[in-house]
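Below are the sequence and a predicted model for it; my questions follow.
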Amino acid sequence: MEVYSRKPPARRTTDRIKVGIADFAVGDSESTLSTSGLGSCVGVALYDSRAGIVGLAHAMLPAGEGKTDVAKYVDTAIDALVDAMSDEGASQGRLVAKLAGGSTMFEFKSTDESVGDRNVDAARATLAALRIPIEAEDVGGDHGRSLELDGATGALHVRSAAAGRQTL
């Protein structure tokens, strides 16, 4: 499976794949994909159980059409992740999604909706346009999260100092 980021793709060298901020990765049934530091950022986990392919994106901002740093933006990160997973044998028609993050970390009086809320809205809209169902979510609130995606089961483990642990 491939690891993707702002840099050219590199062949993975371990079954544990770290996904950075503004980054995404694809793994197989023997992989565990993880990311940390999700505040207003949104984590999008995709899973094709039949192909045994998983993908995880950690996106910072809602819309990036026309931008070159595709992993930084929710809409373009999801599109790129779906393409990368398809290249590894996943079928878009079999993908299911799980979302986490999108917290309101700071209050700004000048805007109606936080960056976190807009990131979650962008993820939902992009997934709906691609006809990828959202199976579970842990979004919003005012706390950070860390994620671990199990390639064998598609389970998304969410950790937070404020909200504890849960599995989606």
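Alright, I've got the coordinates. Residues are numbered from 1 along each chain as shown.

C-alpha from now on. contacts and neighbour counts both.
Noted.

Shouldn't Asp142 be within a helix?
No: the assignment for Asp142 by DSSP: H, G, I helix; E, B strand; the rest coil gives coil, which leaves it out of any helix.

what sits against Thr35?
Listed by Cα atoms under 8 Å, 6 or more residues apart in numbering, the contact set of Thr35 reads 18-21, 58, 146-148.

now that we have those, which one has the most neighbours?
Counting neighbours by other Cα atoms under 10 Å, His58 leads those with 31 neighbours.

State the distance from that one to Arg50.
When distance is defined by Cα to Cα, to the nearest Å, His58 is 24 Å away from Arg50.

let's bring in a second model and compare:
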Amino acid sequence: MKVYDGSQTESAAQSTPERIKVGIAEYKVTTEPALLTTSGLGSCIGIAIHDPHSMVAGLVHVMLPSAADIDGGNSAKFADTGVEALIEAMEDAGASTDTMEAKIAGGSDMLDFSESGSSIGSRNAAKVRETLEEFGVPVVGEDLGGDHGRSVKLEADTGNLVVKSANTESKTL
């Protein structure tokens, strides 16, 4: 007879996937069945890439569209260089762009102060798509735009991206 007393057995504790937090302007890659998480996605975009063939997964939290006008700095801060850095790190871990798939979330217009008509969120989304296309990585799921923040959780073993937002139910991409 099994007794459920609220404590975890050693095997149950070992089966719980590690939670890996990805901060703003950071990326992380794993080959383990971990949960890669990031929050605070307003105009920022979370790009989750999974290679089901090699079982490599990665997540980057980008803030701005392009590093072109910035000298040096953190590559993960920008959509173009952040996506490139994530793909290169995943390739170093054994992934291939031939079998990678991307899912993206964020890019809202929460605080749009632009006078040019194009918000940071929509410019981020356009640059993310453009950069993924340059590397031949298809976008197979997305939750973009609107006027609300999001947080995401990438299940590294399945490639599922769970998106939570303040005004809608969680959805799995």
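Looks like it came in fine. All figures in this text were calculated on a predicted structure; none of them were measured in a lab.

What value does the TM-score take for this pair?
Aligned and superposed, the two chains score 0.89 in TM-score terms (TM-score structural alignment, normalised by the length of structure 1); 155 aligned residues with a Cα RMSD of 1.2 Å.

For the contacts of Thr35 of structure 1, give me JSON lines that also has distance to Gly27 of structure 1 and secondary structure.
Converted to JSON lines, the contacts of Thr35 of structure 1 look like this (distance: Cα to Cα, whole Å; DSSP: H, G, I helix; E, B strand; the rest coil):
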{"residue": "Lys18", "distance to Gly27 of structure 1": "11", "secondary structure": "strand"}
{"residue": "Val19", "distance to Gly27 of structure 1": "11", "secondary structure": "coil"}
{"residue": "Gly20", "distance to Gly27 of structure 1": "15", "secondary structure": "coil"}
{"residue": "Ile21", "distance to Gly27 of structure 1": "17", "secondary structure": "coil"}
{"residue": "His58", "distance to Gly27 of structure 1": "15", "secondary structure": "strand"}
{"residue": "Ser146", "distance to Gly27 of structure 1": "18", "secondary structure": "strand"}
{"residue": "Leu147", "distance to Gly27 of structure 1": "15", "secondary structure": "strand"}
{"residue": "Glu148", "distance to Gly27 of structure 1": "12", "secondary structure": "strand"}
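
In structure 1, which residue range corresponds to the one helix or strand Leu154 of structure 2 maps to?
Counting by DSSP states H and E, the element that carries Leu154 of structure 2 is strand 150-155. Following TM-score structural alignment, the aligned partner range for strand 150-155 of structure 2 in structure 1 is 145-150.

and the gap between the residue nearest to Val29 of structure 2 when sequence neighbours are not counted and Pro65 of structure 2?
Nearest in space to Val29 of structure 2, with sequence neighbours left out and distances taken as Cα to Cα, 6 or more residues apart in numbering, is Gly58 at 4.2 Å. Applying Cα to Cα, one obtains 19 Å for the distance of Gly58 of structure 2 from Pro65 of structure 2.

Thank you, goodbye.
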